[in-house]
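Asker: Pasting a predicted model and its sequence here:
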Amino acid sequence: LSDVSEICTDVAILEAGKLVASGNIGTLQQQIQSTRIITIEVLADAPQAEPVLRAAGLHDVQPVETNHLLPGRSRWQASFHGDDRALSDLLTALVHENLPVVHFSEQQTDIEDVFMQLTQGIVS
């Protein structure tokens, strides 16, 4: 399925001979992803960063443990509910709160995630 997303812009998903979904891959990805998972890395230790992230409206804020972080940095994952404009506003709010953001990304779903969410494993 990963090859499909590299060569196609639109797909049709069939299960047991029935059309389950069709359309633009990006649109289908957005439809199945009601909660967006955001990763943020900041130039601040955890005790400084966490209250600012929570005050900005992020939910389920969790530190990401990694051995690759430089001292004085922290990485976080959080749930976010909102459209692209709200996501942009979130980043702006973090910067306005003087939280030095060095990485800000959204976990992307792929075509396999879409397929698994929309089908139940029924074969004909």
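Answerer: On my side now, so go ahead.
Asker: For the rest of this, base every contact and every neighbour count on C-alpha atoms.
Answerer: Fine.
Asker: Let me see the ranges of the strands in the chain.
Answerer: Here the chain has its strands, by DSSP state E, at 10-15, 18-24, 36-42, 59-63, 74-80, 101-106.
Asker: which one of those lies closest to residue 88?
Answerer: strand 101-106 (10.2 Å; C-alpha to C-alpha).
Asker: which ones are touching residue 36?
Answerer: Going by C-alpha atoms under 8 Å, 6 or more residues apart in numbering, residue 36 touches 79, 80, 81, 82, 106, 107.
Asker: let's bring in a second model and compare:
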Amino acid sequence: MIEVIHFTKRYGEFVAVDDLSFAIGKGEIFGFIGPNGAGKSTTIRFLATLLRPTSGEGRIAGHSVTADPMAVRRVIGFMPDDFGVYDGMKVWEFLDFFAVAYEIPRSARKKIIGEVLELLDLSHKRDDYVNGLSKGMKQRLCLAKTLVHDPPVLILDEPASGLDPRARLEMKALLNELRRMGKTILISSHILSELADFCTSIGIIERGKLLAAGSIQTIQQQIRSHRVIKVELADDATDRAAGMLRDDPSIRMVESFDHTVTAEFEGQDADMARILGRLVSSGIAVQSFAEEPLSLEEVFMMITKGIVS
């Protein structure tokens, strides 16, 4: 649904984005992450048809970003990281303004606005003035205006920026619901732990270059030479369990603490099942046995160098 093909953007001698390419499939939530100045907003503005490339191309739902920007605008909902409103405008008037811009007929606008307000849990704010809304409600309203024309693709630049913890959780629930509705979503954010909860894939950018893209699990496998097993025990058998793991040829290093044993593992899934079977058949009460994945924060820190353009 979204393709970025060798996108480059230069400002004089400064290269903001350098030969960027990635693709996002239908129904995915793609987390676009990177430090400040990495080129995220430049790429997003390009996809939203607000910025012409120095070179390269983009395609959204089959439409060229450069050759057919009006067709792209009809199939995307763009939520910028900051937006303004006119003084004295009510919530329903704000949405009606964008419905008119998207050429939605007058006869259909009232129904559509009502449905969008209900989806975003804003029906009770329908007649409130926009400039009197809280930050969280304004973010919801901005998301609402991206949906009035029912676009299949959403491009969201820092949608949870500045929100309190409850509002962030509510925003995450909304994005999950939009995915269930079949939307394809590109979202940039600095809140990495929350992206890990619901993104189907990620792209990590630094100094205008794409460092990694794909599912979090795939990227983990690319950057870590081994897997980590974590075993939690129900009784005091930590030393026995650690000893058995050390004797296994697929284990590199073992650490134990309290009722927990962690081990670096170089085998396959079948080896994990075999190790678990040995522990259980030896009478060791295993409370949990699982691979310990890297967090998205750990992945980000391992891939990026902390250099800002």
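Answerer: Looks like it arrived, so ask away. For clarity, every value in this text was computed on a predicted model and none was experimentally measured.
Asker: Filter the contacts of residue 36 of the first structure by whether they're kept in the second structure.
Answerer: Of the contacts of residue 36 of the first structure, the ones still in contact in the second structure (both residues aligned by TM-score structural alignment, their matches' C-alpha atoms under 8 Å) are 79, 80, 81, 106, 107.
Asker: aligned partner of the second one in the second structure?
Answerer: Yep, that's residue 80 of the first structure we're talking about. Using TM-score structural alignment, the partner of residue 80 of the first structure in the second structure is residue 265.
Asker: which residue sits closest to the aligned residue in the second structure for residue 94 of the first structure, ignoring its sequence neighbours?
Answerer: Taking TM-score structural alignment, residue 94 of the first structure has residue 279 as its aligned residue in the second structure. Using C-alpha to C-alpha, 6 or more residues apart in numbering and skipping residues adjacent in sequence, the residue nearest residue 279 of the second structure is residue 241, 6.8 Å away.
Asker: Same question for residue 203 of the second structure.
Answerer: Closest to residue 203 of the second structure by C-alpha to C-alpha, 6+ apart is residue 213, at 4.2 Å.
Asker: For the one you found, what is the corresponding residue in the first structure?
Answerer: Using TM-score structural alignment, residue 213 of the second structure pairs with residue 22 in the first structure.
Asker: Quick check: its match touching residue 10?
Answerer: Yes. Residue 22 of the first structure is within contact range of residue 10, at 7.2 Å (criterion: C-alpha atoms under 8 Å).
Asker: how about the strands in the stretch 1-150 of the second structure?
Answerer: 2-11, 14-24, 29-33, 55-60, 63-64, 76-79 (DSSP state E, counting those that start in this stretch).
Asker: which residues sit against the fifth one?
Answerer: Under the criterion C-alpha under 8 Å, 6+ apart, residues 57, 58, 69, 71, 72 lie in contact with strand 63-64 of the second structure.
Asker: Same check on the second one?
Answerer: Strand 14-24 of the second structure has contacts (C-alpha under 8 Å, 6+ apart) with 1-10, 30, 38-39, 42-43, 56, 184, 207-210, 213, 309.
Asker: and for it, what span of the first structure is it aligned with?
Answerer: By TM-score structural alignment, strand 14-24 of the second structure lines up with nothing in the first structure.
Asker: Next, count neighbours for residue 18 of the first structure.
Answerer: By other C-alpha atoms under 10 Å, the residues close to residue 18 of the first structure number 9.
Asker: Next, work out how far apart it and residue 107 of the first structure are.
Answerer: Between residue 18 of the first structure and residue 107 of the first structure the distance is 30 Å, computed by C-alpha to C-alpha, to the nearest Å.
Asker: Repeat that for residue 114 of the first structure.
Answerer: For residue 114 of the first structure relative to residue 107 of the first structure (C-alpha to C-alpha), the value is 14 Å.
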